[in-house]
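Peer 1: Can you look at this prediction? I've put the sequence above it.
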Amino acid sequence: MPRILLIDDDEHLAAPLASYFARFDCVLESAQRPSEGLAKLRAQAYDAAILDVMLPEMDGFALCREIRKESDIPIVMLTARGDVMDRVVGLELGADDYLPKPFEPRELVARVQTILRRQRALPAAAPAQRRVFAGLSIDLDRREVLRQGERVELTGTEFELLALLADPPGKVWSRDDILNRLRGHEAELYTRAVDIVVSRLRKKLEPLDCIKTLRNAGYMLAVGKSDP
């Protein structure tokens, strides 16, 4: 049963949300302060975290940054205003999805379920569980990426994007196609999110320059074959 951690200082939110998540066979635990949330994440295993932007001690963006220093756990950000810049900043810091307040509990559950399915799923048309290219190795079973022999720490979204671009390499994926494959068809299309995740992934794969942008078309993985 998936275990989710909600970090939100609204004391009236946790209990009804926990009851609602339980209807979908998910355990929702909560913390009202970032320090408490970080302590729980370090002490226990969770499948995803939900962070409010407006928090005491530090805001949700700073908290997301702290979590990303230690973990690639899927993160959903709750933004009070639904401001585009809030979404952009959260995604740039490593969040996997966002949801503006006020929100319907069912939509939050759907977003979390989509992320959890994505974490468990492998690319549909990928019988080989390891993709090896010049300077880049992608292990689909272990969800491990090696860049020039060195392990690269990727978030769930970054890994799924790389696995998608590698299936097969050289195929051009439009932004909308990427969103539909990675976030589910029910998710709101937000093409700027793809650009942000691609930018994060490129930085982590440096000095490899293997993700190419095709103007008005999308993205592709341009890598050479590995030496035998």
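Peer 2: Yep, it's here. Residues are numbered from 1 along each chain as shown.
Peer 1: Every contact and neighbour count from this point should use C-alpha atoms.
Peer 2: Noted.
Peer 1: Now do the contacts for the residue sitting nearest the centre point of the chain.
Peer 2: Centroid check for the chain by CA atoms, centre = their mean gives residue 96 as the closest residue, at 2.9 Å. The contact partners of residue 96, taken as CA atoms under 8 Å, 6 or more residues apart in numbering, are 74-76, 115, 155-157.
Peer 1: Scan those residues and report the most crowded one.
Peer 2: Each of these was scored for neighbours by other CA atoms under 10 Å, and residue 75 scores highest at 29 neighbours.
Peer 1: Included below, for side-by-side comparison, is a second structure:
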Amino acid sequence: MIKILMVDDDKDVLEINRKYFEENGCSVKICSHSQEAIDLAKKFKPDCILLDVMMPDMDGLEVCKQIRSFSNAPILFLSGKISENDKVAGFEAGADDYIEKPYSLKEVYLRIKVHIRRNSSVKRTMPKMYIDISPFLINLEEHKITYEDTEILLSNKEYDIFLYLAQNAGSEITFEEIGKKIWGSYDEGNRRIVMVNVSRLRKKIEDQTGVDNLIETVWSKGYKLVKPKGIRYGR
């Protein structure tokens, strides 16, 4: 059963959405206050979080940042703020998806299942394997990255980008290749979203490990993960 946490200051919208998802077999918690959302995310441990940007006490971007400090659950913004800058701000805060209002509940549900299925399929199908780029270790079964035995807390998209770069360590990966691999499609308007996510990934790596030179920028083209000595794939 999929566990969904929905956060919106419009209680009527919450009730309509809850009814739809519960009718589709989901376990749903709803709330209309930001701090309550953060507390529920800790206690309920949802598989996915639907979050509005415009909240009265603390905006959704800040809520997203705080939840990201302890949870890797996919976070999908549902918002009427639809400019490129709004979407970029959402991804910078740690979101995995940004859906414009008004939206189709059927589409939202399909996106939820895609995000959750992607994560669970990795855990279910991967043998006990890792990529060792010492002092970093990517555990493919548990879908996490550690640095000297301490886990680096990343969003799903950040993990996917790190893994893709690590799988191609030492090679130049273009913005287009990253966009198509991580989001499934790409046009030049998506370059900024790729850049924002890589920038956020770099910052988290630096903040949590002190390493600031692992991912190099290939000017006007893309990125390259500096290939450490002794990179190993193992079981």
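Peer 2: Happy to help now that I have it. Note that the structure is a prediction, hence the values are computed from the model and not measured.
Peer 1: Could I get the TM-score for this pair?
Peer 2: TM-score for the superposed chains, counting by TM-score structural alignment, normalised by the length of structure 1: 0.85, backed by 226 aligned residues with a CA RMSD of 2.8 Å.
Peer 1: got a markdown table for the contacts of residue 96 of structure 1, with distance to residue 223 of structure 1 and secondary structure too?
Peer 2: Rendered in a markdown table, the data for the contacts of residue 96 of structure 1 read as follows (distance: CA to CA, whole Å; DSSP: H, G, I helix; E, B strand; the rest coil):
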| residue | distance to residue 223 of structure 1 | secondary structure |
| --- | --- | --- |
| 74 | 28 | coil |
| 75 | 30 | strand |
| 76 | 32 | strand |
| 115 | 28 | helix |
| 155 | 21 | coil |
| 156 | 22 | helix |
| 157 | 20 | helix |
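Peer 1: what's the closest non-adjacent residue to the residue nearest to the centre of structure 1?
Peer 2: residue 75 (5.3 Å; CA to CA, 6 or more residues apart in numbering).
Peer 1: Equivalent analysis for residue 82 of structure 2, please.
Peer 2: residue 100 (6.1 Å).
Peer 1: Just give me the neighbour total for that neighbour.
Peer 2: The burial count for residue 100 of structure 2: 14, using other CA under 10 Å.
Peer 1: Please pull up the equivalent of it in structure 1.
Peer 2: Counting by TM-score structural alignment, residue 100 of structure 2 corresponds to residue 100 in structure 1.
Peer 1: So its match is in contact with residue 84, correct?
Peer 2: No - assessed by CA atoms under 8 Å, residue 100 of structure 1 is found out of contact with residue 84, at 9.7 Å.
Peer 1: Tell me where structure 2 has strands.
Peer 2: Assigned strands in structure 2, in chain order: 3-7, 27-31, 48-51, 75-79, 97-100, 130-133, 136-139, 144-147, 150-152, 173-174, 215-218, 222-225, 232-234 (criterion: DSSP state E).
Peer 1: Reformat the ones you listed as a markdown table; add distance to residue 165 of structure 2.
Peer 2: Formatted as a markdown table, the strands of structure 2 follow (distance: least, CA to CA, whole Å):
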| stretch | distance to residue 165 of structure 2 |
| --- | --- |
| strand 3-7 | 31 |
| strand 27-31 | 35 |
| strand 48-51 | 26 |
| strand 75-79 | 23 |
| strand 97-100 | 21 |
| strand 130-133 | 11 |
| strand 136-139 | 12 |
| strand 144-147 | 13 |
| strand 150-152 | 16 |
| strand 173-174 | 7 |
| strand 215-218 | 8 |
| strand 222-225 | 6 |
| strand 232-234 | 14 |
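Peer 1: Excluding chain neighbours, what is closest to residue 144 of structure 2?
Peer 2: residue 138 (6.0 Å).
Peer 1: What residues does that neighbour make contact with?
Peer 2: 130-132, 144-146, 163.
Peer 1: if we can go back for a sec, now the residue nearest to residue 96 of structure 1: how far from residue 167 of structure 1?
Peer 2: Remark: distance between residue 75 of structure 1 and residue 167 of structure 1 (CA to CA, to the nearest Å) = 25 Å.
Peer 1: Count the residues that sit near residue 228 of structure 2.
Peer 2: When neighbours are counted by other CA under 10 Å, residue 228 of structure 2 registers 16.
Peer 1: you'd agree it is up against residue 134?
Peer 2: Yes - counting by CA under 8 Å, residue 228 of structure 2 touches residue 134, with 7.2 Å between them.
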